[in-house]
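Chemist: got a predicted model here, sequence first, then my questions.
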Amino acid sequence: MNALTAITGARIFDGDLWHDDSALLFEDGRIAGIVGEREVPAAARTVAMAGLSLVPGFIDLQVNGGGGVLLNERPDIDGIRAICAAHARFGTTALLPTLITDTPDVTEAAIDAGVKARRSGVPGFLGLHLEGPHLSLARKGAHDPQFIRPMEQADLDRTVAACAQLDVLLMTLAPENVTNEQIAALAAAGVIVSLGHSDTGYATAAAAIEAGARMATHLFNAMSPLSHREPGLVGAVLDLGHVHAGLIADGYHVDPAAIGVALRAKRGPGRIFLVTDAMAPLGTDMTGFRLNGREIFRKDGRLTLADGTLAGADTDMMACVRFMHRHVGLDLDEALRMASLYPAEAIGMTGRKGRLTHGHDADFAALDASLSVAATWIGGRPAFAA
C-alpha cells in the first residue's frame, strides 16, 4: 500500500486540460484526483515540484533497446529491465520492448523474457512488440533478409500462446508473407496486428485491415508510398479511419512537411502517435553496436548500416515531443497527446493509461521550462530524477 501523496507547486496537464494552483493526488499506484492546493488532505504526503509541469507518462510502442542494451542481443528479463530504466529518464513510463526479425530461438527467448517481466512487475514494461519476421523483402529496411519468411502454423501458435500471457502483444507483419486468415486468427486471439515493412498496394492493405489489422508501423518508412494511381500502404493508413499509425519524429525518418500533410489527411477515429524506434545507444555515448552480426554506426543523430540504410532511431520520446512542437508546429498539448493518450488509444488502454485522471495509473513525467524531463514516476513510485 502506497500512502496518499500530493504533488504540489507544478502545473498539471491531465491529457485534456491544464490545471494551475492545483495538486496531483495518487495512492496505491493510481491517480486519486486533481484538487486545489488548499484542498490537499492533511494526511497526504506532499512532494513539492515548483516551476515544473506534470504530464501523462509517455507510452512507446516501438523500443528496440536503450541504455546499451538491444533486445535482440539480450532477450532476457535483465535486458528488458535495463531498456525500461533507460527510457524512464526521458519520460517514458510504459513501453513495448521490440524484437527485430531474428531466429525462432531468439523469438522464443524474448517471449519468455516478456512473460517473466510481466510476472515480476518490471517498472515500465507494458508488453512485447514482435517486428517480423513475416515482412516484405522489398521493404526490409535494416531487417536481416536471411530471417524473413512466411508465417507458418508454428509461428501462429507461438504468437497466440504468447498473447495469452502478456497484457499487450503487438506484431508487425506484411500481407505479402501472411494470409488474411492468419491475420484474423491473430486478431481474434487479442494480438494487435500492425502492417509494416510492406510493399503492398492499397487494396491488399485494405483487405488485411478488414481481416483484423488495426495499426501501421512507423508511417512512411519501409512501406509502399502514396501515389496518384496506387495509394499504397501509406494511402490506406491515412484513408481508413479506424487504423492507428506510429511515427518516428526525429527529423531524419520523416520530413516535417510530410508529417504535417499526414496529420491533416488522417481520417479518424484512428490517430497518428509517436514512437522512438530507439536502439541500444539511447542514453549512452556508444558510437555503434551490432545487430544480427552487422555493424550499426551512430553519427549526427542517425543510426545506419554501412550502406547508409537507417537502422532504428537515435532519439527519445521527449525529443520527439519537442520536435513535433518546435519543428512541425503542433500545440504542446497535442504533441503530448501523441506521446501518451494516442498510443494508449491504439492499444485499447485508455482506461488505465494516457491521462492523469481518477483511476488511471500514476504514471507521469515532470518537465522543466526547456521541455526536458526532471523526474519520472511509474505506478506512483519515482523511476528517475535529474
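Modeler: Nice, I can see it.
Chemist: going forward, measure contacts and count neighbours with C-alpha atoms only.
Modeler: Noted.
Chemist: off-centre distance for the lengthiest helix in the chain?
Modeler: When every helix of the chain is counted residue by residue (DSSP state H), the longest turns out to be helix 104-120. Averaged C-alpha coordinates place helix 104-120 at 18 Å from its chain's average position (CA atoms, centre = their mean, to the nearest Å).
Chemist: what's the first helix or strand after that helix?
Modeler: The first helix or strand that comes after helix 104-120 along the chain, using DSSP states H and E, is strand 128-131.
Chemist: who does the longest helix of the chain touch, helix- and strand-wise?
Modeler: Identification of packing neighbours for helix 104-120 by 3 or more CA pairs under 8 Å, 6 or more residues apart in numbering; DSSP states H and E yields helix 77-88.
Chemist: so how far is the helix or strand following the helix it packs on off the chain centroid?
Modeler: Scanning the chain past helix 77-88 towards its C-terminal end, the next helix or strand to appear is strand 92-100 (assignment: DSSP H and E). For strand 92-100, the distance from its own C-alpha centre to the chain's C-alpha centre is 6 Å (CA atoms, centre = their mean).
Chemist: for strand 92-100, give me every contacting residue.
Modeler: For strand 92-100, contacts defined as CA atoms under 8 Å, 6 or more residues apart in numbering pick out 57-65, 71-72, 80, 83-84, 87, 107, 110, 123-133, 143, 317, 363-365, 376-378.
Chemist: next up, a second structure to put side by side with the first:
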Amino acid sequence: MSTTRIIIGARIFDGDDYQDGADLIVEAGRVKAISPRNAAFREAEIVDASGLLLVPGFIDLQVNGGGGTLFNEEPTLDGIRQICSAHARFGTTALLPTLITDTREVRTAAINAALEAKAAEVPGFLGLHLEGPHISLACKGAHDPALIRPMDKADLDEMLTCITALGCLMVTLAPENATKEQVLALANAGVVVSLGHTDTSFEIACGYAKAGARTVTHLFNAMSGLGHREPGLVGAALAIGTLGVGLIADGFHVDPAAMGIALRAKEGRGQIFLVTDAMSTIGTDITRLHLNGREILRKGGRLTLADGTLAGADIDMLSSVRFVHEKLGLSIAEAIRMATAHPADAMGIANQKGRLIAGADADFLLLTPELQLQSTWIGGLKAFEAPITSGEKPCGRA
C-alpha cells in the first residue's frame, strides 16, 4: 500500500492561515505539502473531506487523566496509553500526561512510564509535565500540602537525567521552593520551566523569567493576582513578552471577562494557549475519583474537593476551543491557534507540531463547520472516527 495519502475537498487551516483550493499531502506520517494535486501523486490514497475543515491536531500541555485513568493513580505505560486514547476522541493529538504533586516514588514511576511511552511511540504522547511538588503552600490549590517540598539535588538530577531521552519535559514550580540556579540548570538542559502555584511578586517572577522560565501554569489560578501596586505573577505573565501562558477555558476556573482582558493585554511573542487540566472523567460518566487519598466530586461541569476547592477540570480540548470561539468571540482561526500553534511555540516544537507545514508530523483533525469532530489523525493514521449513526454527538464533554 502506498504511504502517500491526499486529503481533498476540505478547507485547510494550517495553524497560521487558511490555504484555500489546496489539498493536504501526507507521506510516511509527515506533511509532504499543502498544494493542488498533480501527476506525481496519482498513486496516492485519496481521502475525500469535502465540506469539512482540516486543522492541525490539538496540543494539550496539562492533562492529569482521561478515560477513567488518573496519571497519579496509574503512573504506567498502560495509564499513558489510556489517557492519550481518551483525548484523541476530542481532537488532542499530542499531550503531556501531568503528574500532580506526589511522593518521590510516584514521580520516579511517572518518569519511567513516560520514557517507556516515548520508546513505544504511543500515539498522542508528547512528553511529561511535572506539576509540583516544588510549589508554594500558600497557593497549593488541590495539591496535597504534606507532599509539597523544596527542590533538592536528587530532584534536579532526576529531571536532568531524563530530559534527553524524553525530549519534552515541562516542570511547574514556584520561586518559594526552587532557586533561580535550579531553573537555569533545567532551562539550559531543555526543560520547559513553568511558574505556577506561587504567591511570588512581579519582580521575583521577572527574575525567574530571565533565569529561563518560559511559561506560566493556568493563568489566574493558584497564583499572586494583578494588583495596582504589586502586579504579581498575573501581571508578569501578561507583561513579560517571552512567557507563554496556559489558560483553562471551562468558565469555572476563569471568568470569560477576565479571559478577554488577558488576551487583549498579553504582550510579546509569548502567547496565551489553552490547556484542559483534565482529570480522569473525560470520556466517562464517572462522578467520583481520588487523588492522594482524597475524594474529588464531579458535578455540573466542575471537579472539587469536599471543601469546594477546584481539583482539575472536566473539559476536553475541542470544548475549550468552542468555548473561546463562542463565549469570547474569537475567530475560529484564533481559537484553533490557541490549541495548536501557540502551545507548540511554548514548547519549542513549532517545526514538528501545531502547524501543517512541510516536514511536520501529520497530526490533523477533520471538523464540521459547527466545530464537531469527524476524525482525528496522528502521524497520518486515523486514530478516531466519530460515529455517524444513533444521533450521538461525536465530541464535547462526556
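Modeler: Sure thing, it's come through. Predicted model, so just to flag it, every value in this text is computed and none were measured.
Chemist: superposed, what's their TM-score?
Modeler: Comparing the chains after superposition, counting by TM-score structural alignment, normalised by the length of structure 1, produces a TM-score of 0.98; 386 aligned residues with a CA RMSD of 1.2 Å.
Chemist: I'd like to know which of the contacts of strand 92-100 of structure 1 are buried.
Modeler: By neighbour count, with 16 or more other CA atoms under 10 Å, those hold 57-65, 71-72, 80, 83-84, 87, 107, 110, 123-133, 143, 317, 363-365, 376-378 as buried.
Chemist: tell me the secondary structure at residue 155 of structure 2.
Modeler: Under DSSP: H, G, I helix; E, B strand; the rest coil, residue 155 of structure 2 falls in the helix class.
Chemist: give the contact list for it.
Modeler: Residues near residue 155 of structure 2 by CA under 8 Å, 6+ apart: none.
Chemist: that one maps to what in structure 1?
Modeler: Residue 155 of structure 2 maps onto residue 155 in structure 1, with residues paired by TM-score structural alignment.
Chemist: and the residue nearest the centre of structure 2, how far from residue 31 of structure 2?
Modeler: Nearest residue to the geometric centre of structure 2 (CA atoms, centre = their mean): residue 60, 1.6 Å. When CA to CA, to the nearest Å is the yardstick, residue 60 of structure 2 and residue 31 of structure 2 sit 21 Å from each other.
Chemist: with residue 42 of structure 2 instead?
Modeler: Applying CA to CA, the value for residue 42 of structure 2 to residue 31 of structure 2 is 17 Å.
Chemist: so which of the two has more stuff around it?
Modeler: In this view residue 42 of structure 2 and residue 31 are compared by other CA atoms under 10 Å, and residue 31 has more residues nearby, 25 against 11.
Chemist: now the helices: where do they sit in the stretch 101-250 of structure 1?
Modeler: Counting by DSSP state H, counting those that start in this stretch, residue ranges of the helices within the stretch 101-250 of structure 1 are 104-120, 153-163, 180-188, 202-211, 232-239.
Chemist: and the first one, how far from structure 2 on average?
Modeler: Using mean CA distance after the TM-score superposition for structure 1, helix 104-120 of structure 1 ends up 0.3 Å from its aligned counterpart in structure 2, as a mean over the superposed pairs.
Chemist: could you tell me where stretch 365-382 of structure 2 falls in structure 1?
Modeler: With the alignment judged by TM-score structural alignment, the segment of structure 1 matched to stretch 365-382 of structure 2 spans residues 365-382.
Chemist: now do the buried residues in the matching stretch.
Modeler: Residues 365-368, 372-380 are the ones in stretch 365-382 of structure 1 that count as buried (16+ other CA under 10 Å).
Chemist: same list (these) but as a markdown table, adding distance to residue 7 of structure 1 and secondary structure.
Modeler: Shown next, in a markdown table, are these (distance: CA to CA, whole Å; DSSP: H, G, I helix; E, B strand; the rest coil):
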| residue | distance to residue 7 of structure 1 | secondary structure |
| --- | --- | --- |
| 365 | 12 | strand |
| 366 | 10 | strand |
| 367 | 13 | strand |
| 368 | 15 | coil |
| 372 | 18 | coil |
| 373 | 16 | strand |
| 374 | 14 | strand |
| 375 | 12 | strand |
| 376 | 12 | strand |
| 377 | 11 | strand |
| 378 | 14 | strand |
| 379 | 14 | coil |
| 380 | 11 | coil |
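Chemist: just to revisit the earlier point, any chance of the helices of the stretch 101-250 of structure 1 in JSON lines, plus distance to residue 3 of structure 1?
Modeler: Compiled in JSON lines, these are given as follows (distance: least, CA to CA, whole Å):
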{"stretch": "helix 104-120", "distance to residue 3 of structure 1": "22"}
{"stretch": "helix 153-163", "distance to residue 3 of structure 1": "34"}
{"stretch": "helix 180-188", "distance to residue 3 of structure 1": "40"}
{"stretch": "helix 202-211", "distance to residue 3 of structure 1": "45"}
{"stretch": "helix 232-239", "distance to residue 3 of structure 1": "45"}
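Chemist: what's the most buried one of these?
Modeler: helix 232-239 (a mean of 25; mean count of other CA atoms under 10 Å).
Chemist: got the contact list for that helix?
Modeler: So helix 232-239 of structure 1 is in contact with 198-202, 205-206, 216, 219-220, 223-227, 243-245, 262, 265-267, going by CA under 8 Å, 6+ apart.
Chemist: hang on, the residue nearest to the centre of structure 2 packs against residue 276?
Modeler: Yes: taking CA atoms under 8 Å as the contact criterion, residue 60 of structure 2 and residue 276 are neighbours in contact, 6.8 Å apart.
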